[in-house]
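Student: pasting the sequence and the predicted model now:
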Amino acid sequence: MDLSMEISLVCIVDAEGRKVAAQCIDSTPKAIVALLERHGPMERVVIETGRITPWVALGLHELGVAIVCIDARQAHQSIKAMKAYKTDPHDAAGLAQLARTGFYKEVHGKSPTSHGVRSMITARAHLVEARVRLDNAFRGLCATFGIRPGAGQGERFLARVRAAIAVPGLGDAVAALLRARIGLVDEIRQMDREIKAISIASPACQTLMSIPGLGVQTSAAFAAAVDEAGRFKRPHTARAYFGLVPRGHQSGELDWTGRITKQGDGTVRKLLYEAANSILTRTRQTFALKT
């Protein structure tokens, strides 16, 4: 299945690779199952990773479909080798051949709880980004009238911004932005409390936060991204999952090792970097991990 937000294209092939059916349907688990039932039992159904993949995969699994989610990057390269140009029918046909041959890399489908934690962390990041944009907007507007709020986001900065409300021609704009900023800060604090409650209730997060320098956000994001620790057989596999292993290239006599691959969850990778920086520069005590 080549999934999209509204309409998806399904291609069904038999054991010899002959096309049995190809049809556009609504991107809902019930519509997909109804189509599959009309063509008899399926050995497996393959879909790529994407925005609506978790919802579709969970719905099909609950309806008894043997669903396999594969890495979209690997599927893209395989289908590109099979087809000269990209269309939705070609993508669906290519995925069907991958399902038949088994030439794919299955990815782990995270639980709804993990997706919920990740959505909260992502939403908080967007709120913080919006607050930073407002702070920069204050600096830009005030500079035109000779007012310099300065760096930071503390009380001194806010006091100078409030003082700008009395400036004719500037006050209304600053007051409106300041009201919006107050609402953003309240929402950020509320999300901080909710994420903290999740971390306190999670044994995995408690274990991670026992490391000096590891906070609530990093532990919650890491635990949600891992979801099931048993799927990583070796520590190297987990490092590669978050793109923290060097990129390698070997061809004949050429053999070099480059920078990290930066594959996988960029949010977790950023938080892990910030935690490592905190351990090295802000934590005073000495322990094995820091050494």
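Tutor: Thanks, I have it. Residues are numbered from 1 along each chain as shown.

Student: going by C-alpha atoms from here, please, whenever you check contacts or count neighbours.
Tutor: OK.

Student: now the helices: where do they sit in the chain?
Tutor: With helices called from DSSP state H, the chain shows them at 29-38, 53-62, 72-82, 88-101, 112-144, 155-163, 171-201, 203-209, 216-226, 235-241, 266-281.

Student: quick one: residues contacting Val128.
Tutor: By Cα atoms under 8 Å, 6 or more residues apart in numbering, the residues touching Val128 are 184, 188.

Student: separation between it and Asp186?
Tutor: To Asp186, Val128 is 11 Å away according to Cα to Cα, to the nearest Å.

Student: also Leu289?
Tutor: Counting by Cα to Cα, the gap from Leu289 to Asp186 is 36 Å.

Student: got it, and Phe157?
Tutor: Counting by Cα to Cα, the gap from Phe157 to Asp186 is 18 Å.

Student: next, show the common contact partners of Val128 and Asp186.
Tutor: Joint contacts of Val128 and Asp186 (Cα under 8 Å, 6+ apart) do not exist.

Student: do you know how far Leu289 is from Glu48?
Tutor: Distance from Leu289 to Glu48, by Cα to Cα: 37 Å.

Student: which of these two has more neighbours?
Tutor: Applying other Cα atoms under 10 Å to Leu289 and Glu48 shows that Glu48 carries more neighbours, namely 23 against 10.

Student: residues contacting that one?
Tutor: 1-3, 69-72, 75.

Student: let me have those in a markdown table, extended by neighbour count and distance to Gln217.
Tutor: A markdown table is the format used below for the contacts of Glu48 (neighbours: other Cα atoms under 10 Å; distance: Cα to Cα, whole Å):
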| residue | neighbour count | distance to Gln217 |
| --- | --- | --- |
| Met1 | 25 | 35 |
| Asp2 | 22 | 34 |
| Leu3 | 24 | 32 |
| Cys69 | 20 | 28 |
| Ile70 | 22 | 28 |
| Asp71 | 16 | 27 |
| Ala72 | 16 | 28 |
| Ala75 | 21 | 32 |
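
Student: pasting the second one now:
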Amino acid sequence: MNKHNILFIGLDTHKEFVEVAYIEDQRGAQAVHFGRISSAKTAIVKLAKQFQSKYPQATLHFVYEAGPCGYWIYRLLTSLGHCCYVVAPSLIPKKPGDKIKTDKRDALKLAKLLKTEDLTPIYVPEPEDEAVRDLSRARETAMKDLKDAKYQLKALLLRNNINYAGTANWSAKHLRWLTELVLPHPAQQIALQEYLHTINERIARLKRLDNELAHQVQAWRYYPVVKAVQAMRGVRLLVATGLIAELGDIRRFDHPRKLMAYVGLVPREHSTGDKRRIGAITKCGNGRARRLLIEGAHSYRYPANISTDLQLRQEGLPKTVVDKAWQAQLRLCRRYQRLMHKGKHYNVVVTAIAREMIAYIWAIAKQVVLIDVNPKHRLARVPA
């Protein structure tokens, strides 16, 4: 194919319709508004056939913004043999003086920017990976709903000046104490019972999702990576599954600094001339993966140690993975104490530890390859 045998097609996707524009790969070519089509799969297939019949010698390159509609258009077009790119809305160049935004303009802009190579495609997960990610996010939502229900119940007790004398909230003893409470008004008693009922339902829901996630991840193609990164301190099954589900194959990054920047754990910088200004972290990329790393980084405030639980997680792993995890624990525990002695804020220290954690996780993932053995998976060393 020569340079002029490419047709760039911009899609502005919505729930009910898709706005379409295209531009030929020729010098001086102008973007053309094709029109609006339905967002049904049959309409997308018909659109691709129309462009193929009109430009039989051209390769079709589609592009659209990532959004709530997911990746089904990408998977449909690639299954038909066409090139398709999904771009993040935050990475699309925008002129400061352009104050008019319409669906037609968005489609034209996407087509022109794809032609000039000013768009950066994002990583699109496989359907299996997205399914595990949805299950992991459902578990996180269940945890948030349970916390919200507990806060609402505690607020009711606080308004009535009822305090628990024990030390462990939400233990079996605490739950029994809650069931024995009698509030002064019958309406309040009904509210208390409904809150308790909601909490019990959400606890059961969380347990179901935990069991299902632990079961489904064992048949996942990234289970060897999930199992390997659990050799790290502060990275148990739920954290490891959520992290890998959000990031996908983290070995696609050729350097750990790129992965640090991808999860938004690198500092902002605004430097010019002789002045170099470093600010807070960028918080770009996947916020859920960043939060999971921050959660795991808190465990490094204690001295380096191989606990019984960590030893069980490391059983059956290659020696190189276990050695790398121990090296990470020694370094991160020392770094945590050193930064705290320097007087750094606790949140700054934890963020610094999380930034280095993702580098060690990247190093461990590089030592793991995925081998399909009838649909099962196992660990293996990367050949030197």
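Tutor: That came through, no problem. Every value quoted in this text rests on a predicted model; they were computed, and no experiment measured them.

Student: re earlier: list just the nearest of the contacts of Glu48 of structure 1 to Gly146 of structure 1.
Tutor: The closest of these to Gly146 of structure 1 turns out to be Ala72 (Cα to Cα; 52.1 Å).

Student: I'd guessed that closest one sits against Thr49; true?
Tutor: Yes. The pair Ala72 of structure 1 / Thr49 is scored as a contact, 5.4 Å apart, by Cα atoms under 8 Å.

Student: how near is the spatially most central residue of structure 1 to Leu244 of structure 1?
Tutor: Central residue of structure 1 (Cα atoms, centre = their mean): Asp265, 5.5 Å from the mean position. For Asp265 of structure 1, the distance to Leu244 of structure 1 (Cα to Cα) stands at 10 Å.

Student: then Ser4 of structure 1?
Tutor: Counting by Cα to Cα - Ser4 of structure 1 and Leu244 of structure 1 are separated by 31 Å.

Student: the two - which one has more neighbours?
Tutor: Set side by side, Ser4 of structure 1 and Leu244 show more neighbours around Leu244, with 19 against 15, by other Cα under 10 Å.

Student: what does the more buried one correspond to in structure 2?
Tutor: Residue correspondence to structure 2 (TM-score structural alignment): Leu244 of structure 1 is matched to Leu265.

Student: so how far is Trp72 of structure 2 from its match?
Tutor: Distance from Leu265 of structure 2 to Trp72 of structure 2, by Cα to Cα: 30 Å.

Student: what about the corresponding residue of structure 1 for Asn161 of structure 2, how many neighbours?
Tutor: In structure 1, the residue matched to Asn161 of structure 2 (TM-score structural alignment) is Gly146. Close neighbours of Gly146 of structure 1, defined as other Cα under 10 Å, add up to 8.

Student: same deal with Glu117 of structure 2?
Tutor: 8.

Student: could you do Leu184 of structure 1 as well?
Tutor: By other Cα under 10 Å, the burial measure for Leu184 of structure 1, its neighbour count, is 18.

Student: gap between the alignment partner in structure 2 of it and Thr141 of structure 2?
Tutor: By TM-score structural alignment, Leu184 of structure 1 lines up with Arg202 in structure 2. Per Cα to Cα, Arg202 of structure 2 is found 11 Å from Thr141 of structure 2.

Student: and if you look at Glu295 of structure 2?
Tutor: Using Cα to Cα, we find Glu295 of structure 2 at a distance of 16 Å from Thr141 of structure 2.

Student: could you dump the contacts of Glu48 of structure 1 to CSV with distance to Gln153 of structure 1?
Tutor: Shown next, in CSV, are the contacts of Glu48 of structure 1 (distance: Cα to Cα, whole Å):
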residue, distance to Gln153 of structure 1
Met1, 48
Asp2, 46
Leu3, 43
Cys69, 44
Ile70, 44
Asp71, 41
Ala72, 41
Ala75, 45
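
Student: between the residues you listed, which sits nearest Phe138 of structure 1?
Tutor: Comparing these against Phe138 of structure 1 with Cα to Cα places Ala72 closest, at 42.0 Å.

Student: what lines up with the closest one in structure 2?
Tutor: Per TM-score structural alignment, Ala72 of structure 1 is aligned with Pro89.

Student: same check, this time on Gln263 of structure 1
Tutor: In structure 2, Gln263 of structure 1 lands on Cys284 (TM-score structural alignment).

Student: neighbours of its match, just the number please.
Tutor: Cys284 of structure 2 sits with 14 neighbouring residues when counted by other Cα under 10 Å.

Student: before we move on, what about Asp91 of structure 1?
Tutor: Neighbour tally, Asp91 of structure 1, other Cα under 10 Å: 24.

Student: I'd say the residue nearest to the centre of structure 1 and Arg239 touch.
Tutor: No. Counting by Cα under 8 Å, Asp265 of structure 1 stays clear of Arg239, with 11.1 Å between them.

Student: could you check how many residues crowd around the alignment partner in structure 1 of Ile73 of structure 2?
Tutor: Aligned counterpart of Ile73 of structure 2 in structure 1: Val56 (TM-score structural alignment). Each residue near Val56 of structure 1 was counted by other Cα under 10 Å, and the total is 19.

Student: contact partners for the residue nearest to Val56 of structure 1 when sequence neighbours are not counted?
Tutor: Nearest non-adjacent residue to Val56 of structure 1, counting by Cα to Cα, 6 or more residues apart in numbering: Pro29, 5.7 Å away. Pro29 of structure 1 is in contact with 56-57, 59-60, counting by Cα under 8 Å, 6+ apart.

Student: my guess is Phe11 of structure 1 contacts Leu98. True?
Tutor: For residue 11 of structure 1 the amino acid is Cys, not Phe. No. Cys11 of structure 1 sits out of contact with Leu98 when judged by Cα under 8 Å, with a separation of 11.5 Å.

Student: more neighbours: which of those two?
Tutor: Higher neighbour count among Cys11 of structure 1 and Leu98: Cys11, with 22 against 19, using other Cα under 10 Å.

Student: between Glu295 and Thr141 of structure 2, which one's more packed in?
Tutor: Glu295 (16 against 13).
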